[in-house]
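>>> Below is the structure, and that's it, no one-letter string:
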């Protein structure tokens, strides 16, 4: 039995990408355990990496959108944590973490839909993508991350 209190949080950066109509980018993860759920681009922060640089790197890796196609207009006031559910604890991230501590950025997409390339990184993270109304975010994410998306949305709502 793993004691989650004994494990650290994995540092992570996420990106809420919005288009000119105020819609938010979401991708459907290829991972079979997350089938049917949609999420915004996010991923681990490398040791010594700047948080904003990590968020932009993840955006480019997962969505194919380089930094020059984004106008960063917001950052959450603090990192937001979530804990893994018991059934995933010890299985994800080689069992090293109890959850994630996420730093979120908001940016306007300056490109066109044709600039989005889910195969920009090998292997790809998403198999489908779409633009959604921001209020739909919490209902589309895996349930254990719902509170994170609600908090990110609350912080960015006025900027979207």
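Received the coordinates, thanks. Not measured: the values here are computed from a predicted model.
>>> Going by C-alpha atoms from here, please, whenever you check contacts or count neighbours.
Noted.
>>> wait, what's in contact with the residue most central in space within the chain?
Nearest residue to the geometric centre of the chain (CA atoms, centre = their mean): residue 42, 3.0 Å. Going by CA atoms under 8 Å, 6 or more residues apart in numbering, residue 42 touches 12, 13, 14, 15, 55, 58, 59.
>>> Could you do residue 100 as well?
By CA under 8 Å, 6+ apart, the contact list for residue 100 reads 9, 10, 11, 12, 81, 82, 83.
>>> most neighbours, which of those?
Within those, neighbour counts (other CA atoms under 10 Å) peak at residue 12, which reaches 23 neighbours.
>>> Which of the helices or strands spans that one?
strand 9-18 (DSSP states H and E).
>>> Can you tell me the SS state at the residue lying closest to residue 67 once chain neighbours are set aside?
Nearest non-adjacent residue to residue 67, counting by CA to CA, 6 or more residues apart in numbering: residue 56, 6.0 Å away. Using DSSP: H, G, I helix; E, B strand; the rest coil, the structure places residue 56 in helix.
>>> So residue 56 sits against residue 15, correct?
Yes. Using CA atoms under 8 Å, residue 56 makes contact with residue 15 at a distance of 7.4 Å.
>>> returning to that earlier point: for the contacts of residue 42, give me a markdown table that also has distance to residue 47.
Putting the contacts of residue 42 into a markdown table (distance: CA to CA, whole Å) gives the following:
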| residue | distance to residue 47 |
| --- | --- |
| 12 | 11 |
| 13 | 13 |
| 14 | 16 |
| 15 | 19 |
| 55 | 14 |
| 58 | 15 |
| 59 | 18 |
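>>> try it against this one:
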């Protein structure tokens, strides 16, 4: 297939997890392990597909658990984006990710307050792991650490949740 514009967007949920200091969880993707962190574009917030029959909050908590090991009792969901946010994959990834079935993602984002301790974050809680490292990051730095094709989504999430964390 060479015309990817007819492909649908993959339904997805993302989680902006903030700690009591107002910093945001970001993980370094495991598929970038060993690569130099040039420009800081290997970090992202937890996100993933929404399973059939799953509501948004169920999907957010499941994805958060699978990618970070953070259990439901260590997070309070505070807000969600009013509208879906879309992004298109860059040309070099079209037809390669998600079995070539999607042109990008349509994402709802959820804001969650982390109520646990750092030791409650366990990147090895699920196999295969999504992240190889993690850190707390100042929110305004989020657009700088994500791959360029997702920057507008991260900026929109940051703008919508600003003042809530």
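Yes, it's here. What you are looking at is a predicted structure, and each value in this text was computed from that prediction instead of being measured.
>>> TM-score, when you put one on top of the other?
Remark: TM-score between the superposed chains equals 0.96 [TM-score structural alignment, normalised by the length of the first structure]; 159 aligned residues with a CA RMSD of 1.2 Å.
>>> Compute the number of surrounding residues for the residue nearest to residue 67 of the first structure.
24.
>>> any idea how far the aligned partner of it in the second structure is from residue 140 of the second structure?
In the second structure, residue 56 of the first structure lines up with residue 61, judged by TM-score structural alignment. To residue 140 of the second structure, residue 61 of the second structure is 24 Å away according to CA to CA, to the nearest Å.
>>> Return the set of buried residues in stretch 115-130 of the first structure.
By neighbour count on 16 or more other CA atoms under 10 Å, the buried set for stretch 115-130 of the first structure is 116, 117, 118, 125, 126, 129.
>>> Out of those residues, which sit inside strands?
126, 129 (DSSP state E).
>>> would you list the buried residues of stretch 115-130 of the first structure in a markdown table and tack on distance to residue 104 of the first structure?
Putting those into a markdown table (distance: CA to CA, whole Å) gives the following:
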| residue | distance to residue 104 of the first structure |
| --- | --- |
| 116 | 20 |
| 117 | 21 |
| 118 | 20 |
| 125 | 18 |
| 126 | 19 |
| 129 | 19 |
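>>> Nearest to residue 46 of the first structure among the buried residues of stretch 115-130 of the first structure?
Residue 46 of the first structure has its nearest neighbour among these in residue 125, at 17.7 Å by CA to CA.
>>> For residue 8 of the first structure, see how far away the closest one is.
For residue 125 of the first structure, the distance to residue 8 of the first structure equals 24 Å [CA to CA].
>>> Could you do residue 61 of the first structure as well?
25 Å.
>>> swap in residue 17 of the first structure?
For residue 17 of the first structure relative to residue 8 of the first structure (CA to CA), the value is 28 Å.
>>> quick one: which of these two has more around it?
residue 17 (25 against 13).
>>> what do we get in the second structure for residue 44 of the first structure?
Using TM-score structural alignment, residue 44 of the first structure pairs with residue 49 in the second structure.
>>> List the contacts of residue 157 of the first structure.
For residue 157 of the first structure, the contacting residues are residue 134, by CA under 8 Å, 6+ apart.
>>> Over to residue 15 of the second structure?
Under the criterion of CA under 8 Å, 6+ apart, the contact list for residue 15 of the second structure reads 45, 46, 47, 60, 64, 109, 110, 111, 112.
>>> In strands only, show me these.
Using DSSP E, these in strands are 47, 109, 110, 111, 112.
>>> Most neighbours among those, which one is it?
Busiest of those [other CA under 10 Å] is residue 109, holding 29 neighbours.
>>> Let me know the distance separating the residue mapped onto it from the first structure from residue 136 of the first structure.
Correspondence of residue 109 of the second structure to the first structure, assessed by TM-score structural alignment: residue 104. Remark: distance between residue 104 of the first structure and residue 136 of the first structure (CA to CA) = 18 Å.
>>> repeat for residue 82 of the first structure
20 Å.
>>> Check residue 112 of the first structure too.
Distance from residue 112 of the first structure to residue 136 of the first structure, by CA to CA: 22 Å.
>>> Strands of the first structure, residue ranges please.
In the first structure, the strands defined using DSSP E lie at 9-18, 24-29, 38-39, 42-44, 70-75, 80-83, 99-109, 126-132.
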